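# The sequence isn't on hand, but the structure is:
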């Protein structure tokens, strides 16, 4: 990543959850990404040393933080779109070209865009949802 550093901000929760996040951050800095290297290879993940050098800091913010509130406005709709692709807030972000997938050329989405494969493609009723294709994400771009 060209020597860039990443400072991660997380919304405070309960102590147990916050400690899990701290542990996960530390594990990634020491051991790299916890994903299967073969399955995640198409995303060109950073190696252990690159990831360790990139993950600079982890800070917790209160729910009243404007930064956290803004992140929630973006992240929740993107996450929810994984099991509800017609979620109105996500469609509004997409229609106004406010997601990273809408800003990338279609050939770069798999590597640089939202990793929808991180989601379990079953909703609570057991209905199967297909992973959004790059075309369906950028068709309104």
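Cool, the structure landed. All values reported here derive from a predicted model rather than from experimental measurement.
# For the rest of this, base every contact and every neighbour count on C-alpha atoms.
OK.
# mind listing the strands in this protein by residue range?
For the chain, the strands defined by DSSP state E cover 6-11, 55-61.
# Second structure for comparison follows:
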């Protein structure tokens, strides 16, 4: 059976009560990235290699380092403004042209705390548990709508690998565990849907080329919650690379990008 792969990355602080270092107006935790059809993987990887080769990039693309011109991307800060503009214009076009679909769940950490979820869920419900369940469930829904199965690849973190893999097993075995009185309007899937559609999960290092694309996508999706004029996100919308662009208005609440606890 044909499949999608969900390349999953995260941005922000996953602990709801731990300082993130971000200003309150943009204090997010987000998990998500890209859905890629199995037949599009070769092209997506080649497009990533093409832009890396053109600009002499030998380290993994990492959006926060790129924007802040630090670490392996400090060289961006030494470019002229014209060169810098040229790089970002080409990088936006690369992200817009690569054959993938952006998807994610973005949680406003201040809103999460204001709702009392920290005390209610305690350690069992780190922000990444909520975000993982939401983004994987929506990816499963989309895969089902296209007659495909879904496997998951996420960026390796030795401490978190067994935790994330445990979230996956729990979804496959038990389905969603959200409060049914609150989640019913989102048309949650049954346990059987997860068992039929979810196939496998694996962790991969940040050198994985498709995970690097996922990193840029989830950053853009998260930042859009606080900055609707963010140019990378707007270019992805223009190119219809965000899942919301592929859905009807009625489908977006249950299948589209989820902005969670943003109602404050």
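Happy to help now that I have it. If you're wondering where the values come from, they're calculated on a predicted model, not measured in any experiment.
# Switch the strands of the first structure over to a markdown table; also include distance to residue 82 of the first structure and mean neighbour count.
Putting those into a markdown table (distance: least, Cα to Cα, whole Å; neighbours: other Cα atoms under 10 Å) gives the following:
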| stretch | distance to residue 82 of the first structure | mean neighbour count |
| --- | --- | --- |
| strand 6-11 | 21 | 14 |
| strand 55-61 | 26 | 14 |
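# Would you mind saying which of the ones you listed lies nearest residue 76 of the first structure?
strand 6-11 (12.8 Å; Cα to Cα).
# Just tell me the aligned range of that closest one in the second structure.
Strand 6-11 of the first structure corresponds to residues 150-155 of the second structure when matched by TM-score structural alignment.
# same check, this time on stretch 89-102 of the first structure
The aligned range for stretch 89-102 of the first structure is 232-245, by TM-score structural alignment.
# Can you point out the buried residues in the matching stretch?
Under the neighbour-count criterion of 16 or more other Cα atoms under 10 Å, stretch 232-245 of the second structure has 232, 233, 234, 235, 236, 237, 240, 241, 242, 243, 244, 245 buried.
# sorry, back to before: report the mean deviation for the match of strand 6-11 of the first structure after fitting onto the first structure.
Here stretch 150-155 of the second structure, set against the first structure after superposition, deviates by a mean of 0.7 Å using mean Cα distance after the TM-score superposition for the first structure.
# can you give me the offset of that stretch from its chain's centre?
Remark: stretch 150-155 of the second structure is offset 11 Å from the chain centroid, using Cα atoms, centre = their mean, to the nearest Å.
# Can you get me a residue count around residue 178 of the second structure?
Using other Cα atoms under 10 Å, residue 178 of the second structure has 13 neighbouring residues.
# So what does it match up with in the first structure?
By TM-score structural alignment, residue 178 of the second structure lines up with residue 35 in the first structure.
# Contact partners for its match?
For residue 35 of the first structure, no residue meets the contact criterion (Cα atoms under 8 Å, 6 or more residues apart in numbering).
# Tell me which stretches of the first structure form helices.
Applying DSSP state H to the first structure gives helices spanning 15-31, 37-40, 48-54, 66-81, 88-95, 100-103, 109-112, 134-138.
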